[in-house]
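Trainee: have a look at this prediction, sequence included:
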Amino acid sequence: MDEVQIVVAHSERTTLRIGDVFLKVDANQANLDVEVEAMAVVPVPTPEILWHNPPALALAAVRGTALGVLGEPSPASPAAWAAAGAAVRRLHDAPLPPWPGKSLDAIRTRLDTECDWLIANAVLPEALVRRNREIAEAAFRPYTPAFIHGDLQITHIFTEADSVTGIIDWSEAAQGDPLFDLAVLTLGHEECLPHLLAGYGPADHTVIEAWWSLRSLSASRWLIEHGFDPDTPGCEFDVLRARM
């Protein structure tokens, strides 16, 4: 009998693996609704939905291995990264989903709130926070919305034989800035960005760098409060330090 593996567990969401089945339980049913609706329409490989019975969603495991994990060198080849870039481009070229994403005003408000918290609680040096806040400002520019994954971490794209076999975790899919997806995917793996863009196409490096800073600043408190360590080598705090 297969054992139950805890993939991720915190107060908002729990994901379990039993054999080749992933069971996701989410406190916010809207997240699973978005995930199901997004996977039904995106032009890229996604996990097979086995059943959906709120508040749980059962998915079949996808073949292959993830591009890597945050904090460790990516084992994927340049060709695999290029294939991922091509898949992300297909997603971004797809018709927009009917539901909106976060506005730039909402993102800016959260960013400033999180910067104030990092400084007030002496989590990071004030100069480091302020320098990255300056860099992050480049993300707040006009752009054409695209169908974005919204949480395209390096662990969420699987490849096999340099082909994409599946993209997982679609609960934050929405209309948004396509360069946000590229930035999240290469967070802590800047050396892989040229390989990704070989498949995706040209992209503004300044804006991607801005999203690296913005994502790391905005996510740090949530990570700390949910039992993750953004100060692990190669993770969010190192991303911020690299901007200095």
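Mentor: Thanks, I have it.
Trainee: rest of the way, CA atoms for contacts and neighbours
Mentor: OK.
Trainee: for the helix ranked longest in the chain, which outside residues touch it?
Mentor: The helix spanning the most residues in the chain, taking DSSP state H as the definition, is helix 205-225. The contact list for helix 205-225 (Cα atoms under 8 Å, 6 or more residues apart in numbering) reads 110-111, 114-115, 118, 129, 132-133, 135-139, 179-180, 182-184, 187, 229-230, 236-237, 239-240, 243.
Trainee: what about versus this one:
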Amino acid sequence: MEEVKVVVAHQACATLRVGDVFLKVDGDQTRTDVEVRAMAMVPVPTPEILWRKPPVLALATVPGTALGRLGEPSSAAPAAWAAAGAAVRKLHDSPLPPWPGPTVDELAAELDAECEWLVTSGTLPADLVTRNRQVAEAALRPWTPVFVHGDLQLAHVFVDGDEVTGIIDWTEASQGDALFDLAILTLGNEDRLDDVAAGYGADVDLDVIRAWWSLRSLGAIRWLVEHGFDPAAPGCEIDVLRARM
């Protein structure tokens, strides 16, 4: 009998591991539709789809180990981070998916709502929210859309040495800003940005990267709190915001 391991579980969805199989259970099949379509399109390694029977999607494990986890020091070598940057560039150079992503106006409205909640709920000091809201402004500008992963946290990128062996969790894939993916990949690991940029092979606007770090963190805290995660853990979202002060 294989042990059943709960990888993550909250009100929106759950992921279980049974042996070498991951079972993703999601009540909103539009997210799964996006994941399946995106993995069929992208030119980077992704998990093999074993079967799908809504609301369950069964995926094979990918080889290698994750670049790391937010809030924990990453043991991955600079070459591994550079390889991740190269894989992201390959994704961004691929044809756009046919579905859009959030607009600048939608992102700005969501950011305003989240900042108001952070202050009125007493979750964060007003000066911390205000400063990071100012920093986040630099991300709210026109961009040339590319195929973005949309949730490219370092735990979603698997490597073996200096080779990317798999990128997982494509439910947020869409058209979007290239710098958003790079920012999420390096969130909480600012010292790795040079390695990622070297692999990516293009100049990156550091002000916009920093802006996405602030915007992502401000926008994620309420969701994390409501779903049982701790954005105040060392090295996580609230520390990212404090670094901008």
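Mentor: Happy to help now that I have it. Source: prediction; values computed, not measured.
Trainee: what's the TM-score here?
Mentor: Once the chains are laid over each other, their TM-score by TM-score structural alignment, normalised by the length of structure 1 reads 0.99; 244 aligned residues with a Cα RMSD of 0.6 Å.
Trainee: returning to that earlier point: make a PyMOL selection of the buried ones in the contacts of helix 205-225 of structure 1.
Mentor: Only the buried members of the contacts of helix 205-225 of structure 1 enter the following PyMOL selection, criterion being 16 or more other Cα atoms under 10 Å:
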select buried, resi 110+111+114+115+118+129+132+133+135+136+139+179+180+182+183+184+187+229+230+236+237+239+240
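Trainee: quick check: residue 178 of structure 2 touching residue 148?
Mentor: Yes: the pair residue 178 of structure 2 / residue 148 is scored as a contact, 6.5 Å apart, by Cα atoms under 8 Å.
Trainee: what is in contact with those two at once?
Mentor: Shared contacts of residue 178 of structure 2 and residue 148, defined by Cα under 8 Å, 6+ apart, are found at residue 92.
Trainee: looking at the two, which one has more neighbours?
Mentor: The neighbour count for residue 178 of structure 2 versus residue 148, taken as other Cα atoms under 10 Å, is higher for residue 148 (30 against 23).
Trainee: any idea how far residue 141 of structure 2 is from that one?
Mentor: Noted for residue 148 of structure 2: a distance of 17 Å to residue 141 of structure 2, by Cα to Cα, to the nearest Å.
Trainee: that older thread, buried set for the longest helix of structure 1?
Mentor: In helix 205-225 of structure 1, the ones that count as buried by 16+ other Cα under 10 Å are 207-218, 220-221.
Trainee: neighbours around residue 100 of structure 1, how many?
Mentor: 13.
Trainee: could you look up the SS state of it?
Mentor: Judged by DSSP: H, G, I helix; E, B strand; the rest coil, the three-state class of residue 100 of structure 1 is coil.
Trainee: what helix or strand is the residue nearest to it when sequence neighbours are not counted on?
Mentor: Using Cα to Cα, 6 or more residues apart in numbering and skipping the chain neighbours, the partner closest in space to residue 100 of structure 1 is residue 175 (5.3 Å). Secondary structure assigned from DSSP states H and E places residue 175 of structure 1 in strand 174-176.
Trainee: show me where structure 2 has strands.
Mentor: Taking DSSP state E as the criterion, structure 2 carries its strands at 4-9, 13-18, 21-26, 49-53, 56-60, 65-66, 146-148, 157-160, 163-167, 174-176.
Trainee: hey, which of these is tucked in deepest?
Mentor: Among the strands of structure 2, strand 146-148 has the highest mean neighbour count (mean count of other Cα atoms under 10 Å), at a mean of 26.
Trainee: got the contact list for the residue nearest the centre of structure 2?
Mentor: The geometric centre of structure 2, computed from its C-alpha atoms, lies nearest to residue 151 (Cα atoms, centre = their mean), at 2.3 Å. Taking Cα under 8 Å, 6+ apart as the contact definition, residue 151 of structure 2 lies against 169-170, 172-173, 181, 184.
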